[in-house]
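Enquirer: the sequence and its predicted three-dimensional model are supplied below.
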Amino acid sequence: MNLSMQRLVLCGLLMASGASLALTTERIFQDARIVDEERSDDRHYLLPLGRVKYDRSLGRDVPARYKRMDGEFEAIVWELTGGEPLPEAKQRIDAHLEDPRFELLFQCQSRDCGESFAWANSVFEKPILYGNDRSQNLWVIKDVGAQVYHVFYLVERPNRRKYLYEETFKVPDLILSDSVIKEALERDGYLILGEIPVNAAGAPEFADLIERLKPHVKAVPPQLLVIHRHGSANQVPMLEPLRKALAQAGIEAQVEDLGNSAPRPHAPARAWLEWVDPEWQP
């Protein structure tokens, strides 16, 4: 099967299955060749957020920092066949990921990433990605406003062949209903409504969250909405903009901003909004 036919078949399969993989590599490197692909609709996933190292308690190599998630997983191994040198390949990826639609979560290169052998065989489980430690580059990014994560691993092998591993992981959105909201508030005392995205102008955007709230405020009137955030999101004013957005939508609720005083390991982003039952007791 030639390269053009291979791509047509792959794209058709992804579209038919409802896959979310954007085939980013194909847009950056038009001469790239698919070497391996994998897809799972239900996977427990570790998003790498640090260099790889040996964990004695687990008995294997894992990222020094990671985030556990469950959702849809897709991956493709590409061979870069266009003849571009490694520095140029890295520059192309850097330029693509500067798009404001993406948020960079982690990046490393060369030996700062750890051992290429560990990434290839233990983390990604793709032995073909084992290359020179000094040639490796890793990017971990997130789609702004969605729980869609991407991992890119660029490496050159001793035979000078260059490979790019493209991994996409999507956490499905919680489908809200009156019963789902009531059950979550009764069981946990809170419900994560979603990410508070910050636009290119540095302002928070609440439109999507307001639309999620609207259908349910009559059956389950929200008593308390809480803003959580950390990192760079702490510098963005959010409390008054949210109050204004709620008032414009005709939604009455108390609003608080807890900043980073109540972190959650499964938080969707650097800033998120929770629907809280203020009277809940465990």
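Expert: Looks like it came in fine.
Enquirer: use CA for all of it now, contacts and neighbours both
Expert: Fine.
Enquirer: okay, strands next: where are they in the stretch 151-282 of the chain?
Expert: Here the stretch 151-282 of the chain has its strands, by DSSP state E, counting those that start in this stretch, at 162-170, 190-195, 224-229, 254-259, 271-276.
Enquirer: kindly reformat these as CSV containing distance to Leu47 and mean neighbour count.
Expert: Below are these laid out as CSV (distance: least, CA to CA, whole Å; neighbours: other CA atoms under 10 Å):
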stretch, distance to Leu47, mean neighbour count
strand 162-170, 9, 24
strand 190-195, 18, 22
strand 224-229, 20, 22
strand 254-259, 24, 16
strand 271-276, 18, 22
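Enquirer: adding distance to Pro241, write these out as a markdown table.
Expert: Putting these into a markdown table (distance: least, CA to CA, whole Å) gives the following:
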| stretch | distance to Pro241 |
| --- | --- |
| strand 162-170 | 29 |
| strand 190-195 | 15 |
| strand 224-229 | 11 |
| strand 254-259 | 11 |
| strand 271-276 | 13 |
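Enquirer: quick check: buried residues in stretch 93-110?
Expert: Buried residues in stretch 93-110, counted by 16 or more other CA atoms under 10 Å: Ile93, Leu97, Phe102, Glu103, Leu104, Gln107, Cys108, Gln109, Ser110.
Enquirer: wait, what's in contact with the last one?
Expert: Same thing as Ser110. Asp133, Arg134, Ser135, Gln136, Asn137 (CA atoms under 8 Å, 6 or more residues apart in numbering).
Enquirer: putting a second one here so we can go through both:
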Amino acid sequence: MKLLLITAVFIFSGFVHAAELSLEPYHNARILFQSSGETDDYLFALGSYKKIAGSWRLDRQQRLSGNLTRYTVELPEGHSASKGFDFYLDQLQNFNLRELFHCNGRDCGTSNSWANNHFKILQLYGLDQFQQYGAYEVINADAKPFYVALYAVQRGNKRVYLQLDIVHVDRVNEQGIAANPESIIRALDSSGYYVFPDLLTGDAQGVMTINIKPAHLQALVDVLKSRPEWTLAIVGHDYSPVPLAVQQKNSHAYAEQLKTAVQEAGIGADRLVSYGVGGLAPAGKGDRTARVELVKIYRQ
């Protein structure tokens, strides 16, 4: 089966080929536009379009540089915008995916803003109530993530169009690109856990710690402030090739590090509890050597 593969290398036969991020194209969809090349100023939407001082503007955004691959497709007749959106999102979930923002219908703002101001593709101008947008981060082994913008809309003539923009960044944002707090809340409500996005780093002596970026920490603090009734378990995982007791000690240290940072940001200690399970929960490991998860727990 042919795959839609994203990279900075080349395009042929209507498909983009790349290392590490492969997506199957929507069956019988018609590709209207496609392009691939370097960008130093891609506007990555991390929020809705809202009317500010008389004009429609994004309430949250990030500028990215790297290789940008873009696809505009028309779905077959009778296929809905939500079906097209879910088709690509389901595939993205096979990777180490983190939702940064999602909106649906009129909560996204006006379709005109997305079509003409943001993507600058007039075919994407449709009905506000039949639109959906998502912003995602895909972590891969080289530590330079992919950022994915996915937009789907139905026009008044029932035709459905989908935009897929993927940026493989050329450098890692040192401050971090945080998820919208509502996305974190949705993950905790729906699945009961959320993987904290920061990666492990080692010092000259080989001591490993998690690199807590300010934006990610603030998003977590905002979640806890907006949900004062919540208590979270911070669960560390370690998959290094060492005895289980050492894994558990290391993973608990990762959890304690994040717990301390959250407390120092103003969250009470009674709302957080830390655990280290070592390598005993390998599901969801992916290519990570370690991870820290936030798990929603219930008070007695």
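Expert: Thanks, I have the structure now. All of these numbers come straight from a predicted model, not from anything done at the bench.
Enquirer: can you calculate the TM-score here?
Expert: Here the TM-score for the pair of chains, by TM-score structural alignment, normalised by the length of the first structure, is 0.58; 220 aligned residues with a CA RMSD of 4.7 Å.
Enquirer: now, the most widely separated pair of the buried residues of stretch 93-110 of the first structure?
Expert: Farthest pair in the buried residues of stretch 93-110 of the first structure (CA to CA) is Phe102 and Ser110. Separation: 22.9 Å.
Enquirer: what strand or helix carries the aligned residue in the first structure for Ser35 of the second structure?
Expert: Applying TM-score structural alignment, one finds that Ser35 of the second structure aligns to Glu38 in the first structure. Element membership for Glu38 of the first structure (DSSP states H and E) is strand 33-48.
Enquirer: coming back round to it: for Gly71 of the first structure, which of the strands of the stretch 151-282 of the first structure is the nearest?
Expert: strand 162-170 (5.6 Å).
Enquirer: now Leu273 of the first structure. Nearest residue, chain neighbours left out?
Expert: Once flanking residues are discounted, Leu273 of the first structure sits nearest to Ile227: 4.8 Å by CA to CA, 6 or more residues apart in numbering.
Enquirer: any idea where the strands of the stretch 1-150 of the first structure begin and end?
Expert: Using DSSP E, counting those that start in this stretch, strands in the stretch 1-150 of the first structure cover 33-48, 52-55, 60-63, 66-80, 102-109, 137-143, 148-156.
Enquirer: list the buried ones in the second one?
Expert: Along strand 52-55 of the first structure, these residues count as buried under the neighbour rule (16+ other CA under 10 Å): Val52, Lys53.
Enquirer: so which of the strands of the stretch 1-150 of the first structure gets nearest Ala201 of the first structure?
Expert: Closest of those to Ala201 of the first structure is strand 102-109, at 14.5 Å (criterion: CA to CA).
Enquirer: so the closest one versus strand 33-48, what angle?
Expert: Computed with axes from the mean of the first three to the mean of the last three CA atoms, to 10 degrees, the direction of strand 102-109 of the first structure lies at 100 degrees from that of strand 33-48.
Enquirer: tell me how far strand 102-109 of the first structure is from the chain's mean position?
Expert: With CA atoms, centre = their mean, to the nearest Å as the basis, strand 102-109 of the first structure stands 11 Å off its chain's centre.
Enquirer: what is the burial count for the match of Ser35 of the second structure?
Expert: By the criterion of other CA atoms under 10 Å, Glu38 of the first structure has 10 neighbours.
Enquirer: which residues does the closest residue in space to it that isn't next to it in sequence contact?
Expert: Among residues not flanking Glu38 of the first structure along the chain, Ala75 sits closest, at 5.2 Å (CA to CA, 6+ apart). For Ala75 of the first structure, the contacting residues are Leu21, Glu37, Glu38, Arg39, Tyr165, Glu166, Glu167, Thr168, by CA under 8 Å, 6+ apart.
Enquirer: and for Asp257 of the first structure?
Expert: Val226, Ile227, His228, Met238, Leu239.
Enquirer: closest to Met5 of the first structure out of those?
Expert: Nearest to Met5 of the first structure, judged by CA to CA, of the contacts of Asp257 of the first structure is His228 at 47.5 Å.
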